[in-house]
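In: sequence-free structure coming up:
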């Protein structure tokens, strides 16, 4: 953990491309990425519960979807990335940095919308790892994950990724005219090296075989 007396503000992410083994992250570009994202997030093969806990969507018309993408692309916080499958070149999802507070060394990963082709594959895990890695390399002290307390899928993901549960903010928000109690999770800079090593073991060639994973992410985190 950084000594507060020697604290210096963290750097700010610039949305430069990030290369992984399975995916590449690029700054969201509606002109280049919009067609693929419309297909994977709204097409006939899309995840039927994708939008349930997001504050927007689903989109009945392409025009509304494109307007949403354009607003996301223009934003610096949240700062949106497209997730590109390296094998096919298809854009298969988006996610973002958000709540970026460099003067306090704090950032969050959120606005996650992964197409069905990313689910139950290493691609979503690698996307979270790449953003976490960059965030801590920029000098941050704390990575946050927040979700609706009713969103069991997001809470399972946070725990699988190695986030520590911190509690529930009751009646924290109203989203789509419904109450949202928000579950908070975090990883600190002191915890990140062990968490990162687990990600790296899990994503390795030795662990990711054609027939699937050899060891779970939780097991890889143990060494």
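Out: It's in. Note that the structure is predicted; figures quoted are calculated from it, not measured.

In: make it CA atoms for all contacts and neighbour counts henceforth
Out: Will do.

In: residue contacts, the closest residue in space to residue 217 that isn't next to it in sequence?
Out: Distances taken as C-alpha to C-alpha, 6 or more residues apart in numbering place residue 202 nearest to residue 217, at 5.6 Å, with adjacent residues excluded. Residues in contact with residue 202 (C-alpha atoms under 8 Å, 6 or more residues apart in numbering) are 208, 213, 215-217, 220.

In: SS state for residue 107?
Out: Counting by DSSP: H, G, I helix; E, B strand; the rest coil, the backbone at residue 107 sits in strand.

In: quick one: the helices in this structure?
Out: 30-42, 62-74, 122-137, 152-161, 192-203, 217-221 (DSSP state H).

In: for the ones you listed, which one sits closest to residue 106?
Out: Closest to residue 106 of those is helix 122-137 (C-alpha to C-alpha; 8.8 Å).

In: neighbouring contacts of that closest one?
Out: In contact with helix 122-137 (C-alpha under 8 Å, 6+ apart) are residues 13, 18, 20, 22-23, 25, 83, 85, 97, 107, 109, 114, 118, 142-143, 161, 189, 192, 196, 199, 203.

In: select only the buried ones of the residues you listed in PyMOL?
Out: Only the buried entries of the contacts of helix 122-137 go into this PyMOL selection, using 16 or more other C-alpha atoms under 10 Å:
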select buried, resi 18+20+22+23+25+83+85+97+107+109+114+118+142+143+161+189+192+196+199+203
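
In: find the nearest non-adjacent residue to residue 111, please.
Out: Residue 111 sits nearest to residue 95 (C-alpha to C-alpha, 6+ apart), 5.2 Å away.

In: still on that earlier bit, can you list the contacts of residue 202 in JSON lines and add neighbour count and distance to residue 148?
Out: JSON lines is the format used below for the contacts of residue 202 (neighbours: other C-alpha atoms under 10 Å; distance: C-alpha to C-alpha, whole Å):
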{"residue": "208", "neighbour count": "16", "distance to residue 148": "31"}
{"residue": "213", "neighbour count": "17", "distance to residue 148": "29"}
{"residue": "215", "neighbour count": "14", "distance to residue 148": "29"}
{"residue": "216", "neighbour count": "13", "distance to residue 148": "25"}
{"residue": "217", "neighbour count": "21", "distance to residue 148": "23"}
{"residue": "220", "neighbour count": "19", "distance to residue 148": "28"}
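
In: included below, for side-by-side comparison, is a second structure:
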């Protein structure tokens, strides 16, 4: 009698590791940036980097915000810290170029909070996880530090937590986020039409991913681009797109 086996490549049925905010794995040190679990006490310093009228545009594509006063922003940070939707991180920088002028007089050894991001859509049984809620200070955007922050999270997901698919999703109108995903090595998979309603408006969602078979090349590209030798006077010598083309051409 014929047997009917399920189709598809066999994979491990051992779930990936569920991130724990209390784990020492959740503090990530890079050359340009440090990530650690977000704390409510970060709110006042983060307010200068991410909130207030001058930063309202940062929240155009985020379900919350903008936050025009410290009280409402603190409530949002508390929601991120205490809710079950996110594993939230704060980005800490010691680079004076990333620090708002109001905070530049005294930079603690650990750095000043200049952004937030999170792990979300976490499904250990299916080995999938998402990097989302990315909100960086304008002073941090398009910097080596912002690239390194995403790289550190990707490395955590693939190598420490053993996920096999890392996702990046954004409003399909959010061109900077789509470009950031592609630049990091995520592949565009398609757009979910009428996916969500955000702030009373329809959101079509663009989906991107890196899967475990691609991680080796993605990692080498990002490590090579982030290397200290690729920068001189704070300016890149080789673009990340050129690094990717060079390494892919070598079959590395």
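Out: Sure, I can see it. The structure presented is a predicted model; accordingly, all values stated were derived computationally and were not measured.

In: any idea what the TM-score is?
Out: Put the two chains on top of each other and the TM-score (TM-score structural alignment, normalised by the length of the first structure) is 0.93; 219 aligned residues with a C-alpha RMSD of 1.5 Å.

In: can you give me the buried ones in stretch 34-45 of the second structure?
Out: Neighbour counts using 16+ other C-alpha under 10 Å place 34-38, 43, 45 of stretch 34-45 of the second structure among the buried residues.

In: and if you look at stretch 144-164 of the first structure?
Out: Here stretch 144-164 of the first structure shows 144-149, 154-155, 158, 161-164 as buried, counting by 16+ other C-alpha under 10 Å.

In: end-to-end on it?
Out: Using C-alpha to C-alpha, to the nearest Å, the span of stretch 144-164 of the first structure from its first residue to its last is 9 Å.

In: so that stretch matches what in the second structure?
Out: Stretch 144-164 of the first structure lines up with residues 167-187 of the second structure when matched by TM-score structural alignment.

In: what does the matching stretch rub up against?
Out: So stretch 167-187 of the second structure is contacted by 61, 128-132, 147, 150-151, 188, 191, 203-210, 218, 222, 240-241 (C-alpha under 8 Å, 6+ apart).

In: distance between that stretch and the chain's centre?
Out: 11 Å (C-alpha atoms, centre = their mean, to the nearest Å).

In: and for stretch 93-103 of the first structure?
Out: How far stretch 93-103 of the first structure lies from its chain's middle: 9 Å, per C-alpha atoms, centre = their mean.

In: against the second structure, where does that stretch fall?
Out: Counting by TM-score structural alignment, stretch 93-103 of the first structure sits on residues 115-125 of the second structure.

In: show residues contacting the matching stretch.
Out: Around stretch 115-125 of the second structure, the neighbours that count as contacts under C-alpha under 8 Å, 6+ apart are 13-18, 38, 46, 49-50, 85-92, 128-137, 163.

In: out of these, which are inside strands?
Out: Cross-referencing those against strands under DSSP state E gives 87-92, 128-136.

In: so what's the aligned partner of residue 221 of the first structure in the second structure closest to, chain neighbours aside?
Out: Alignment note (TM-score structural alignment): residue 221 of the first structure maps to residue 244 of the second structure. Residue nearest to residue 244 of the second structure in three dimensions, not counting chain neighbours: residue 221, with 5.5 Å by C-alpha to C-alpha, 6+ apart.

In: returning to what we had before: the buried residues of stretch 34-45 of the second structure: which two are farthest apart?
Out: 34 and 43 (16.9 Å).

In: let me see the contact set for residue 222 of the second structure.
Out: 148, 151, 184, 240.

In: map it across to the first structure for me.
Out: Counting by TM-score structural alignment, the partner of residue 222 of the second structure is residue 199.

In: ok, residue 32 of the second structure next?
Out: So residue 32 of the second structure corresponds to residue 22, using TM-score structural alignment.

In: likewise for residue 87 of the second structure?
Out: Checking TM-score structural alignment: residue 87 of the second structure goes with residue 79.

In: list the contacts for its match?
Out: 15, 27, 72-73, 96-98.

In: mind running it again at 6 Å?
Out: 96-97 (C-alpha atoms under 6 Å, 6 or more residues apart in numbering).

In: just the terminal-to-terminal distance for stretch 52-67 of the second structure.
Out: 6 Å.

In: go through that stretch and flag the buried ones.
Out: Buried residues in stretch 52-67 of the second structure (16+ other C-alpha under 10 Å): 55, 58-59, 61-62, 65-67.

In: neighbours around residue 221 of the first structure, how many?
Out: 20 (other C-alpha atoms under 10 Å).

In: roughly how far does residue 166 of the first structure sit from residue 92 of the first structure?
Out: Note on residue 166 of the first structure: its distance to residue 92 of the first structure, by C-alpha to C-alpha, is 31 Å.

In: these two: which is more packed in?
Out: Between residue 166 of the first structure and residue 92, counted using other C-alpha under 10 Å, the more crowded position is residue 92 (27 against 10).

In: so who does that one touch?
Out: Applying C-alpha under 6 Å, 6+ apart, the residues near residue 92 of the first structure are 83-84, 115.

In: pick the one among those residues closest to residue 175 of the first structure.
Out: Nearest to residue 175 of the first structure among these, with distances taken as C-alpha to C-alpha, is residue 115, at 22.1 Å.

In: that closest one contacts residue 40, doesn't it?
Out: Yes: using C-alpha atoms under 6 Å, residue 115 of the first structure makes contact with residue 40 at a distance of 5.0 Å.
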